[in-house]
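Enquirer: Predicted structure and sequence below. I'll ask about it afterward.
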Amino acid sequence: MFGSDRLLDVAIMMIERTHRVENLETSELAAMLAGPEPPLLFDIRTAGEYEKSHIETAIRIEPDIGQDDFETLYAALMAGRDIVLYCSVGQRSSELLERVESARGKTGAKSCRNLRGGIFRWYNEGRPVVDASGTTDDIHGYDPVWAVMVERRR
């Protein structure tokens, strides 16, 4: 039987075969967030998913935002910064990264990467997530099929 980590690994492998974007490991993101120049972090999930929990400092973006709207809303924030996008496992954030990839050059962002394994990998590794009240041990599973990739905290 497959455990949640193994299922997540399979999902990541399939996403990476379909979407050729640059990925960032969760350990790299953790180090960047703790460093002197943290990246600009975008959460590419629904409002309900984000409200349940997200990585601290993340800005939520609608998964279907177009390149023009993305540039208009966020270009000034992106200048000179590393950009990291994430969703549950990496599918929606990879799709968005492909759509807005040319924005990097227009905005002067240093890098634009996808968080490999998304918030599910981040959460499964015991890294912190927050809601409106602060740190939480809860996470939105997206749907019953994808939720099996989440290791519930006790």
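Expert: Received the coordinates, thanks.

Enquirer: only C-alpha atoms for contact and neighbour calcs from this point on.
Expert: Noted.

Enquirer: Could you pull out the strands in the protein for me?
Expert: 23-24, 40-43, 59-60, 82-86, 111-115, 129-131, 134-136 (DSSP state E).

Enquirer: Now find how far off-centre the helix of greatest length in the chain is within its chain.
Expert: Criterion DSSP state H: the longest helix present in the chain is helix 4-18. Offset of helix 4-18 from its chain centre (C-alpha atoms, centre = their mean, to the nearest Å): 15 Å.

Enquirer: next one: stretch 39-54
Expert: In terms of C-alpha atoms, centre = their mean, the centre of stretch 39-54 is found 8 Å from the chain centre.

Enquirer: measure Gln91 to Lys110 for me?
Expert: Distance, Gln91 to Lys110, using C-alpha to C-alpha, to the nearest Å: 22 Å.

Enquirer: for comparison:
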Amino acid sequence: MSSSESSWLDIIGLGMKFVISTVASKFPAVQNVDTKQLAEWLNSSDRDVALLDCRDPREYEVSYMPGSVRVEWKREDVDQLVESLPVMNREGPAKKTIVCYCSLGYRSSALANKIQNHLKKSDNPKKVEVYNLAGSIFKWANEGRPLLNSEGQKTKLCHPYTPMWSRLLNKELHQW
């Protein structure tokens, strides 16, 4: 790797850290999980994880995290969303966990916050942990973690959301 490529990756890393901390400060009640921890949860029987992709359909069509379901992040019927998740209806000892993601974390944090507020008000006896994926799909893709395209085939590509935010996604991963 050339020094200019290394410098560019350092800039992406610093930008990502800044965005993650800014989003976390905007949604202080929302817990964050990092990509490494989520990957461990997805490969463990200790957690029953529902992955919610909070991006627009055009972003989801390029790629998504395996096992995720695309949802509208601005939706108001959070009660219906939560009750429709298979994780809410499965029995067993595994911790029930909802992880929301988008491109970088703002939209997913907003939805995670709505879900947390709903669960606090509801009389549902099931303990459910709700998280935002810190750095969301950009961080996941930058780390070379698994993604699928609209045909269910493995891909490394990711929709860069907007030209401004695309700077936090490795250039070779861009697909508009």
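Expert: Everything's here; your move. All figures in this text were calculated on a predicted structure; none of them were measured in a lab.

Enquirer: Quick one: map Glu28 of structure 1 onto structure 2.
Expert: In structure 2, the residue paired with Glu28 of structure 1 is Gln37, using TM-score structural alignment.

Enquirer: what number of residues lie near Cys112 of structure 1?
Expert: 24 (other C-alpha atoms under 10 Å).

Enquirer: Please pull up the equivalent of it in structure 2.
Expert: Counting by TM-score structural alignment, Cys112 of structure 1 corresponds to Val130 in structure 2.

Enquirer: pretty sure its match is touching His118, no?
Expert: No: Val130 of structure 2 is beyond contact range of His118, at 11.0 Å (criterion: C-alpha atoms under 8 Å).

Enquirer: how close does the residue at minimal distance from the centre of structure 1 get to Gly3 of structure 1?
Expert: In structure 1, the C-alpha nearest the mean C-alpha coordinate belongs to Tyr86, at 1.1 Å (C-alpha atoms, centre = their mean). As judged by C-alpha to C-alpha, Tyr86 of structure 1 and Gly3 of structure 1 stand 22 Å apart.

Enquirer: Could you do Glu16 of structure 1 as well?
Expert: Going from Glu16 of structure 1 to Gly3 of structure 1 by C-alpha to C-alpha gives 20 Å.

Enquirer: Tell me which of the two has more neighbours.
Expert: For the pair Glu16 of structure 1 and Gly3, the greater number of neighbours falls to Glu16 (17 against 12), based on other C-alpha under 10 Å.

Enquirer: Just list the residues touching the aligned partner of that one in structure 2, thanks.
Expert: Counting by TM-score structural alignment, Glu16 of structure 1 lines up with Ala24 in structure 2. By C-alpha atoms under 8 Å, 6 or more residues apart in numbering, the contact set of Ala24 of structure 2 is Val30, Asn32.

Enquirer: In space, what's closest to the aligned partner of Ser166 of structure 2 in structure 1 - neighbours in sequence excluded?
Expert: Aligning on TM-score structural alignment places Ser166 of structure 2 opposite Ala147 in structure 1. Of all residues not flanking Ala147 of structure 1 in the chain, Gly141 sits nearest, at 4.1 Å (C-alpha to C-alpha, 6 or more residues apart in numbering).

Enquirer: What about that neighbour, how many residues nearby?
Expert: Neighbourhood size, Gly141 of structure 1 [other C-alpha under 10 Å]: 17.

Enquirer: OK, contacts around it?
Expert: Residues in contact with Gly141 of structure 1 (C-alpha under 8 Å, 6+ apart) are Ser88, Ala147, Val148, Val150.

Enquirer: got a list of what Leu38 of structure 2 touches?
Expert: If you count contacts by C-alpha under 8 Å, 6+ apart, Leu38 of structure 2 has them with Leu133.

Enquirer: now it: how far from Leu133 of structure 2?
Expert: Here Leu38 of structure 2 is placed at a distance of 8 Å from Leu133 of structure 2 (C-alpha to C-alpha).

Enquirer: now the helices: where do they sit in structure 1?
Expert: So, for structure 1 - with DSSP H - the helices run 4-18, 26-34, 47-52, 67-78, 91-100, 103-107, 118-124, 144-147.
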